[in-house]
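Asker: structural data only, the sequence is not supplied:
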């Protein structure tokens, strides 16, 4: 994988994007099965209560989403680094 991805485009910080925060909040809230009936353990999925499977699935979704944000949406190259790189290519 290309390790210089952050230097390919303009500076972007996803922390300033409210849509990403909303998506993260929805994933976290969906992973906490408060919306299921209290004390329910049936049906079992692979030997565990279904609410555990729901929680694990949304944990994986959250990890994948945060990984996608870090790999594709985050570009925080510092202006000094970018200027230094430009000088190196010009020489």
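Answerer: Arrived safely. All figures in this text were calculated on a predicted structure; none of them were measured in a lab. Numbers count the residues shown, from 1 in each chain.
Asker: when you work out contacts or count neighbours from here on, use the C-alpha atoms and nothing else.
Answerer: Noted.
Asker: now the strands for the chain?
Answerer: Here the chain has its strands, by DSSP state E, at 44-45, 48-49.
Asker: now those as CSV including distance to residue 25?
Answerer: As requested, the strands of the chain are exported to CSV (distance: least, Cα to Cα, whole Å):
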stretch, distance to residue 25
strand 44-45, 26
strand 48-49, 24
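Asker: out of those, which is closest to residue 28?
Answerer: Counting by Cα to Cα, residue 28 lies closest to strand 48-49 out of these; the figure is 19.0 Å.
Asker: verify the stated contact: residue 61 with residue 27.
Answerer: Yes: using Cα atoms under 8 Å, residue 61 is in contact with residue 27, at 7.5 Å.
Asker: try this one side by side with the last:
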């Protein structure tokens, strides 16, 4: 990603996706019928939560790698410029 990195708190798109993923791992809004539907013996709500947790982990890794401005990145850029 060649664009300038900035703190993710200033990017509303990151917060919207994070909110959606957090809502997906919260089981209180699932209908009661989700407990009756089984996927390989596991309730559907549990499958949704596990998959959403994996997506949340992957998304947070992406945000940290490509959107988070770390001081080490700035120091490396300064060192390359000085050489």
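Answerer: Happy to help now that I have it. As the structure is a prediction and not an experimental result, all values here were calculated from the model.
Asker: and of the strands of the first structure, who's closest to residue 18 of the first structure?
Answerer: Of the strands of the first structure, the one closest to residue 18 of the first structure (Cα to Cα) turns out to be strand 48-49, at 34.0 Å.
Asker: tell me what that closest one is packed against?
Answerer: Contact partners of strand 48-49 of the first structure among helices and strands, from 3 or more Cα pairs under 8 Å, 6 or more residues apart in numbering; DSSP states H and E: none.
Asker: quick one: contacts of it?
Answerer: With contact meaning Cα atoms under 8 Å, 6 or more residues apart in numbering, strand 48-49 of the first structure is reached by 41-43.
Asker: number of nearby residues for the closest residue to residue 68 of the second structure other than its chain neighbours?
Answerer: Nearest non-adjacent residue to residue 68 of the second structure, counting by Cα to Cα, 6 or more residues apart in numbering: residue 7, 5.4 Å away. Residue 7 of the second structure sits with 12 neighbouring residues when counted by other Cα atoms under 10 Å.
Asker: map residue 7 of the second structure onto the first structure.
Answerer: Aligning on TM-score structural alignment places residue 7 of the second structure opposite residue 13 in the first structure.
Asker: next up, the contacts around that match.
Answerer: 73-76.
Asker: before we move on, what about residue 33 of the second structure?
Answerer: Counted by Cα under 8 Å, 6+ apart, residue 33 of the second structure has zero contacts.
Asker: what about the residue most central in space within the second structure, distance to residue 1 of the second structure?
Answerer: The second structure has residue 59 as the residue nearest its centroid, 2.8 Å off, counting by Cα atoms, centre = their mean. To residue 1 of the second structure, residue 59 of the second structure is 16 Å away according to Cα to Cα, to the nearest Å.
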